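Student: build me a structure from this.
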Amino acid sequence: MSHAATKYSPLYFLASLGMGGLSVTFFMYLFFWVPHPNQPVPVFEDVWPVLTGGTLLQQAMILTAWTGIAFFAFLNIKLLIFNLRKYAEFKRSEGFETFAQANAGSQILAMPLALAMSVNVGFILGMTFVPGLWSVVEYLFPAAMVAFLAIGYLALRQLGHFIASRLHSGGFSCEGNNSFAQMLPAFALSMIGVGLAAPAAMSTLPLVSGISLVLSSFFITAAVIITLVVMAMSIRPMMEHGVNVEAAPTIMVVIPLMTVIGIALMRQNYGLEANFASPTTNPETMMLLTRLLSVQVLFGLFGIAVLSRVGYLRRFITGQETSAGSYALICPGVALSVMLHFWLNKGLVAAGILAKFSAAYWTISALAVGFQVAMIVLVWMLATKHFRPLPQGAVAAA
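Tutor: Okay, the predicted model is just below:
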């Protein structure tokens, strides 16, 4: 038995989420470094000729990407199954009702967040490893939208129950809301929104693309509204009582939100251009990504300052204390890695500011890979603390 199994929290869904995010970071290698002129994303037929006929460096890159995608997708699914089983046990426990009635009750939104990520990972696995997938992709888009809508229904139902319960009988502690922990529902809805936006960009059928635009806009708009409300609610108690130390990583949840929303908006813009003759220029895309990246940098600096001030890393990462919320630290690093790839390729290169594969290009790419590697190290450290089997005496004490 591990610490995660004996001291279960729904926040462990973030472990599955993080593994899915790392799988996506390896897909960025294929997305931006392998030509795919016949469709907006690389598929097996684009990658295989480079793997079998490219340079040694290209072959090493593809093998690294394939290994990373497969390995972290496996961990994503494994941890999702672990969480679904443990959550079912947790929901039947005596302490669940107390948990559900407290501020922490919104943590159950980590489940639809992780589920939505796993659907995205499944699509990446298909594009990467399944020959001929693109020939039937138009049949897969409606199925994917149904899956995301089912997850969206679950998320809205959970969030609606949480809010309705508080509005009916109260119990929400504004004083204890001294973090951005309540932003988890916004993150979940944005992840559903970006999944629903994929057919807008990739489908050649105006009806499918249009439905995707409408549905993804609903969930992205809901995520933005919740984000603004939570920020307004949380700043005062943080300033008045100080940040909740265990929830301090949530300060940086805005970073993955910006990446997910940014990708959703780019997908929507691409769909509007491809299917509805409403083009977006490359400089406009560059400015959109630059503004979102600027928000991420600001919240990253703010979050690092807070974590340093409260000694979070010394206590919960390298120290003896454990907190399931530590897995929230993976998302910002993964999100920055992905955003840097998009900002570089869809922003600076597309707008003509930098030449692709120039020295400056590889410098920024190295920064993106650096964030990726740092998060892999963090995953290893957290797995050692949370998922390594405990000694028999420790299990008995737990």
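Student: all contacts plus neighbour counts: C-alpha atoms, from now on.
Tutor: OK.
Student: what is the neighbour count of Ser169?
Tutor: Neighbours of Ser169 under the rule other CA atoms under 10 Å: 9.
Student: can you give me the buried ones in stretch 88-98?
Tutor: Phe90 (16 or more other CA atoms under 10 Å).
Student: now stretch 304-312
Tutor: Here stretch 304-312 shows Val306, Leu307, Val310, Tyr312 as buried, counting by 16+ other CA under 10 Å.
Student: list the contacts of it.
Tutor: Contacts with stretch 304-312, where a contact means CA atoms under 8 Å, 6 or more residues apart in numbering, come from Val245, Glu246, Ala248, Pro249, Leu313.
Student: just the buried members of the residues you listed?
Tutor: By 16+ other CA under 10 Å, the contacts of stretch 304-312 give Val245, Glu246, Ala248, Pro249 as buried.
Student: between those, which is nearest Pro49?
Tutor: Within the buried ones among the contacts of stretch 304-312, the smallest distance to Pro49 is 42.5 Å, found for Pro249 (CA to CA).
Student: one more sequence to fold, the one below, so I can look at both together:
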Amino acid sequence: MTQRPYHPLYFLSALGNGGLAVSFFMYFMFLIPHPDSPLPHFDHLRATFEKGGTAQILVIAVSLIILALAVNHFRLLIWNVRSFHTYKRTSAYQTLKSTPGEVAVMAEPLTYAMSVNVVFILGALFVPGLWANVQSLFPFALLAFLAIGVYALVLYVQYISNVMANGKFPVDNLNQFGQFLGAFAFVMVAVGLASPAAMSTTPWVYVTSTVASLLFLALVSGILLFFGGMSLRAVLAKGLAKPGAPTVWLLIPIFTLTGITFVRIYSMVSHRLLETHVNTALLFVVLGFLFMASTAVGLIGFRVLRRLDYFNEQPDGAASFGLICPGVAYVVLGMFFVHWGLVQNDFITAHSLMHYVILSPLVFVQAKTIQWLITLSVKHLSLRKNVSKLEAA
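Tutor: Here you go, the predicted model:
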């Protein structure tokens, strides 16, 4: 069998596994009581496990799934880092750098930011006593996300400055939304920085985190405005390019991460500056709007992908992993909306039949996302049962 050439978008395979691990963490986040901390940790898991019965089975099952996805995330991350290092020495990389496709390199810092989130979740859930010292860890989280953000900014400034200086950007051929990958990377950094902003009690940490998070959100807005109109015009004129078809869903993870960033920064403002409680009515409106917008993008994108027969044929194996993150993001944003928008405003009762009925479509989307991750991995990564043998060329 012919070996497949490497492409930076293969980082999305690692990103998808990490994102799915985070999506399963949402079950612990919103279904396990943790009144003494903003996130569930080892002690909450142990208390739920000790109840026995169905709760014990679910804790074991979800924990094993999170661990398996995390292991696969880091396995694929290591392979991608090694392969990308080799790829940079090839003529294919030099060719890529002279095209709009250079934005694909943003998948690297995007995945690194996801890795920090996965490490944070694993530490909180499975390391006894770690959460008791979490305040001392937030400065390191801040520095980690700042480092990734600076690296992402250097890559993107290098790319966009070449585009603006050369003036040879093929605007009419931009009939896909791949340029939103830059916004996706920056919003992943923004949401990571917003975490210590929301949970740290050290003023310099939460102020620095908030300001830096707002900086990257501003970059996200600029990219969406700058490239959104150009891409939409090209798509309407020429149709969506099939190799980049999954980019039609890129707005879903961007909406999701923007919503979570808002929740975290708003929590910081409420608790630290205003010394009041979070206004759940405002969260209902903001998260509800973003979730409905994601639903609209998802439905339109699904119809377009079906028309292009993309689910049966993916002409670009690396780009095909762009199907995974939107499914992950939709589930995560849905969980936030159900909890903060519906449960916290007493529209539904937690753990009631209606609560689980409303969550069931999210579980379905999550299951389909896992199915597609397996399908794409088998088709584009594991055909020889060893991902490390993919050629970096």
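Student: tabulate the buried ones among the contacts of stretch 304-312 of the first structure in CSV, adding columns for distance to Pro391 of the first structure.
Tutor: Below are those laid out as CSV (distance: CA to CA, whole Å):
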residue, distance to Pro391 of the first structure
Val245, 28
Glu246, 25
Ala248, 29
Pro249, 29
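Student: so which of the residues you listed belong to helices?
Tutor: With DSSP state H as the criterion, helices contain none of those.
Student: quick one: which of the residues you listed is nearest Ser212 of the first structure?
Tutor: Pro249 (32.4 Å).
Student: who are the contact partners of the closest one?
Tutor: Taking CA under 8 Å, 6+ apart as the test, what Pro249 of the first structure contacts is Gly303, Leu307, Gly325, Ser326, Ala328, Leu329.
Student: please say which position in the second structure it maps to.
Tutor: In the second structure, Pro249 of the first structure lines up with Pro246, judged by TM-score structural alignment.
Student: can you check Leu22 of the first structure too?
Tutor: Aligned partner of Leu22 of the first structure by TM-score structural alignment: Leu20.
Student: any idea which helix or strand comes after the helix or strand hosting its match?
Tutor: Using DSSP states H and E, Leu20 of the second structure maps to helix 11-31. Downstream of helix 11-31 of the second structure, the next assigned helix or strand under DSSP H and E is helix 42-49.
Student: so which elements touch that following helix?
Tutor: helix 53-87, helix 107-126 (3 or more CA pairs under 8 Å, 6 or more residues apart in numbering; DSSP states H and E).
Student: could you export the buried residues of stretch 304-312 of the first structure as a markdown table, including secondary structure and distance to Ala197 of the first structure?
Tutor: A markdown table is the format used below for these (DSSP: H, G, I helix; E, B strand; the rest coil; distance: CA to CA, whole Å):
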| residue | secondary structure | distance to Ala197 of the first structure |
| --- | --- | --- |
| Val306 | helix | 34 |
| Leu307 | helix | 34 |
| Val310 | helix | 38 |
| Tyr312 | helix | 36 |
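Student: any idea how far Thr256 of the second structure is from Tyr330 of the second structure?
Tutor: 7 Å (CA to CA, to the nearest Å).
Student: more neighbours: these two, which one.
Tutor: Just comparing Tyr330 of the second structure and Thr256: by other CA under 10 Å the higher neighbour count belongs to Thr256, 27 against 24.
Student: helix, strand or coil for the residue nearest to the match of Leu22 of the first structure when sequence neighbours are not counted?
Tutor: Spatial nearest neighbour of Leu20 of the second structure, excluding adjacent residues (CA to CA, 6 or more residues apart in numbering): Val328 at 5.9 Å. With DSSP: H, G, I helix; E, B strand; the rest coil as the basis, Val328 of the second structure sits in helix.
Student: and the aligned partner of Val328 of the second structure in the first structure, how many neighbours does it have?
Tutor: With the correspondence set by TM-score structural alignment, Val328 of the second structure lines up against Val334 in the first structure. Neighbourhood size, Val334 of the first structure [other CA under 10 Å]: 29.
Student: go on, Pro40 of the first structure?
Tutor: Pro40 of the first structure, neighbours per other CA under 10 Å, totals 12.
Student: got the contact list for the residue mapped onto it from the second structure?
Tutor: When the second structure is aligned by TM-score structural alignment, Pro40 of the first structure is paired with Pro38. By CA under 8 Å, 6+ apart, the residues touching Pro38 of the second structure are Met199.
Student: what separates Pro38 of the second structure from Arg306 of the second structure, distance-wise?
Tutor: For Pro38 of the second structure, the distance to Arg306 of the second structure (CA to CA) stands at 40 Å.
Student: any idea whether Leu2 of the second structure is helix, strand or coil?
Tutor: Careful, residue 2 of the second structure is Thr; it's not Leu. When classified by three-state DSSP, Thr2 of the second structure comes out as coil.
Student: for it, the count of nearby residues, please.
Tutor: Thr2 of the second structure has 6 nearby residues by other CA under 10 Å.
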